[in-house]
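Visitor: Below is the sequence, then the predicted model.
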Amino acid sequence: MLLLLQVRRALWDQARQPTAPMRGSGSLAVLRSQPPMRWLGAAGFCLSAAQLSLLSFAVAFMVEERLLALVTAGVVVSVVHVAGVTGRIGWGVLADYLGRSLPVLLGLAFTITLVFLVLALLGALLPTWTVVMLLVLAGATSVGWNGVYLAEVARRCQPGEVGEATAAVLVLTYMGVLVGPALFSLIVWVTGSYAVGFLLPAATGGLAILSLQRYRGAGQAAEAPATLR
């Protein structure tokens, strides 16, 4: 892919400034200079950990603990993905209707926390159809948050920094992609239960709520001096 990109490199580099200084931390400087973006990145870390925990272990949970056939479990996960894609569109429409992304993100984080908590505590006891409905709801929320999240990043960052801000928060987000499934595996190894493992995305959903609240507070604090001026 890198070699193919060289074909168009000269065209894309026409407007570059060879004398522009390089920054050692690159896009991550946005996180250092803008405290609200740090909290928004932390929320992305938590939400992505919940998302990958669901997608990585939903089939194993249904097959090994709910005793569903492998094909049936695969169909359920397909529906979970469809719910996630639909959610990304639907939550974006809702955010546009409200004119704000943050309330939607907070609602999604709250729902993620509640759904995974129910799955963790009652997932082995509830009827199969109820578990399937909960997994689909988990897909609509924990897989469908990304679009609204990136819209909030673009809204919050400084003019001309959309690319850098997006890159910076996605560094933290993809750390959650790596850490979430690893910690879930550890919980399953210690407890022997995939249902108990869902306590992890429940916890990260709760931490996402706290991060978004701190993000809102940091944003209001940053806007206050500008308002006074």
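Guide: Yep, that arrived.

Visitor: CA atoms for contacts and neighbours, from now on please.
Guide: OK.

Visitor: What's the local residue count around Leu108?
Guide: 23 (other Cα atoms under 10 Å).

Visitor: Wait, it touches Ala138, no?
Guide: No: counting by Cα atoms under 8 Å, Ala138 is not a contact partner of Leu108; they are 9.6 Å apart.

Visitor: and the comparison structure, right after this:
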Amino acid sequence: MVTDAHRDLSAAGPYDATRSRVQEYFDTRAAAAWRDLTGEARVSRIRETVRAGRTEMRDLILSRLPADLTGMRVLDAGCGTGAKAEALALRGAEVVAVDVAAAMLTVAQDRLDPAARPRVRFLMGDMFDRDLGRFDAVVAQDSMIYYRAAELTARLDELRGRAGLIVTSLAPRTPLLQTMFWAGKAFPRRDRSPAMVPHDMKKLAARLDGTLLAQVSSGFYISTALELRA
């Protein structure tokens, strides 16, 4: 378990700069593409593999929670277009669905099953905000892939103090993802999408005293699920 988890996480730093880039990207350049990818619109074959991989990972993350979530308060950290929030609410959870991008929340609200609406609260903001309170469980699919190990582990360890269970997915350090990471740095900063940061997942899991679940590989989608318990 990280020993510096209780340091001041509110100070501006690399995390805040990255979060701002993520917000700008998903609110502007990526908004339409992400809406299509996470919906039922026709997409390219490459994006079909990404869609399939994301669906597989979403199902894996959700499978780590009980089938009946009645009475449980669950945080969907970086909820995107809301598929997990909807599924959790339909299983009985009271869901706080947070995302940094207003465009993603608009899509999520528009798509939400009416049966789930009474149990989902959408919020724009920081998924690690302490003011969100305590949760029985936290799920986070690919929303933490942009952050470096030092910032990520400090925030995850602090969040674990407010949650019984955390299930997240991160980018593993594979040759393909490493190549994509370094290739992205060749573009001018203004033209870059936020770069995912590949991690040595065994080292990260050990540092956080977590459990690696499984890796999902589907075309250009490669992600590893990590589980943390209080």
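Guide: Arrived safely, thanks for sending. This is a predicted model, so every value here is computed, not measured.

Visitor: Can you calculate the TM-score here?
Guide: Here the superposed chains carry a TM-score of 0.26, computed using TM-score structural alignment, normalised by the length of the first structure; 103 aligned residues with a Cα RMSD of 6.0 Å.

Visitor: which parts of the helix or strand harbouring Leu31 of the first structure are buried?
Guide: Following DSSP states H and E, the helix or strand that holds Leu31 of the first structure is helix 29-33. Buried residues in helix 29-33 of the first structure, counted by 16 or more other Cα atoms under 10 Å: Val30, Leu31.

Visitor: so what secondary structure elements neighbour it?
Guide: Packed against helix 29-33 of the first structure, as judged by 3 or more Cα pairs under 8 Å, 6 or more residues apart in numbering; DSSP states H and E, are the following elements: helix 35-64, helix 162-191.

Visitor: Looking at those, which is nearest to Ala10 of the first structure?
Guide: For these, the distance to Ala10 of the first structure is smallest for helix 162-191, at 20.7 Å, taking Cα to Cα.

Visitor: any idea which of the helices and strands packed on helix 29-33 of the first structure is most buried?
Guide: Comparing these by mean neighbour count (mean count of other Cα atoms under 10 Å), helix 35-64 comes out on top with a mean of 24.

Visitor: Packing partners of the next helix or strand after it?
Guide: Next helix or strand after helix 35-64 of the first structure toward the C-terminus (DSSP H and E): helix 70-98. Helix 70-98 of the first structure sits against helix 35-64, helix 102-122, helix 128-142, helix 146-156, with contacts defined as 3+ Cα pairs under 8 Å, 6+ apart.

Visitor: The same query, at a cut-off of 6 Å, please.
Guide: helix 128-142 (3 or more Cα pairs under 6 Å, 6 or more residues apart in numbering; DSSP states H and E).

Visitor: And stretch 139-156 of the first structure, what's buried?
Guide: Within stretch 139-156 of the first structure, the residues that count as buried by 16+ other Cα under 10 Å are 139-154, 156.

Visitor: what's the answer for stretch 87-100 of the first structure, then?
Guide: In terms of neighbour count (16+ other Cα under 10 Å), stretch 87-100 of the first structure has its buried residues at Gly87, Arg88, Gly90, Trp91, Gly92, Ala95, Arg100.

Visitor: For these, give me TSV that also has distance to Arg214 of the first structure.
Guide: Output for those, formatted as TSV (distance: Cα to Cα, whole Å):
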residue	distance to Arg214 of the first structure
Gly87	25
Arg88	24
Gly90	26
Trp91	22
Gly92	22
Ala95	20
Arg100	17
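
Visitor: which one of the residues you listed is nearest Val79 of the first structure?
Guide: When the buried residues of stretch 87-100 of the first structure are compared against Val79 of the first structure (criterion: Cα to Cα), the nearest one is Gly87, at 11.9 Å.

Visitor: what about the strands in the second structure?
Guide: 73-77, 94-99, 120-124, 137-140, 165-170, 211-218, 221-229 (DSSP state E).

Visitor: I figured Ala109 of the first structure hits Gly205, correct?
Guide: Yes: counting by Cα atoms under 6 Å, Gly205 is a contact partner of Ala109 of the first structure at 5.2 Å.

Visitor: More neighbours: those two, which one.
Guide: Neighbours per residue (other Cα under 10 Å) separate Ala109 of the first structure from Gly205, with Gly205 holding more: 31 against 27.

Visitor: Just give me the neighbour total for Pro175 of the second structure.
Guide: For Pro175 of the second structure, the neighbour count with other Cα under 10 Å is 10.

Visitor: can you check Leu75 of the second structure too?
Guide: Neighbour count of Leu75 of the second structure, defined by other Cα under 10 Å: 29.

Visitor: could you list every residue that touches it?
Guide: Going by Cα atoms under 6 Å, 6 or more residues apart in numbering, Leu75 of the second structure touches Val95, Val96, Ala97, Val138.

Visitor: between the strands of the second structure, which gets nearest to Thr106 of the second structure?
Guide: Among the strands of the second structure, strand 120-124 comes nearest to Thr106 of the second structure, with 9.4 Å by Cα to Cα.

Visitor: ok, the buried residues of stretch 87-100 of the first structure vs Val30 of the first structure, which is closest?
Guide: Here the nearest of the buried residues of stretch 87-100 of the first structure to Val30 of the first structure, counting by Cα to Cα, is Arg100; it sits at 22.2 Å.

Visitor: Burial check on Leu70 of the first structure, number of neighbours?
Guide: 14.

Visitor: Give me the spatial nearest neighbour of it, chain neighbours excluded.
Guide: Leaving aside its sequence neighbours, Leu70 of the first structure sits nearest to Val63 (Cα to Cα, 6 or more residues apart in numbering; 6.1 Å).

Visitor: Can you give me the distance of that neighbour to Ala49 of the first structure?
Guide: 22 Å (Cα to Cα, to the nearest Å).

Visitor: In contact with Leu55 of the first structure, which residues?
Guide: For Leu55 of the first structure, no contacting residues are found, by Cα under 6 Å, 6+ apart.

Visitor: All good on my end, thank you.
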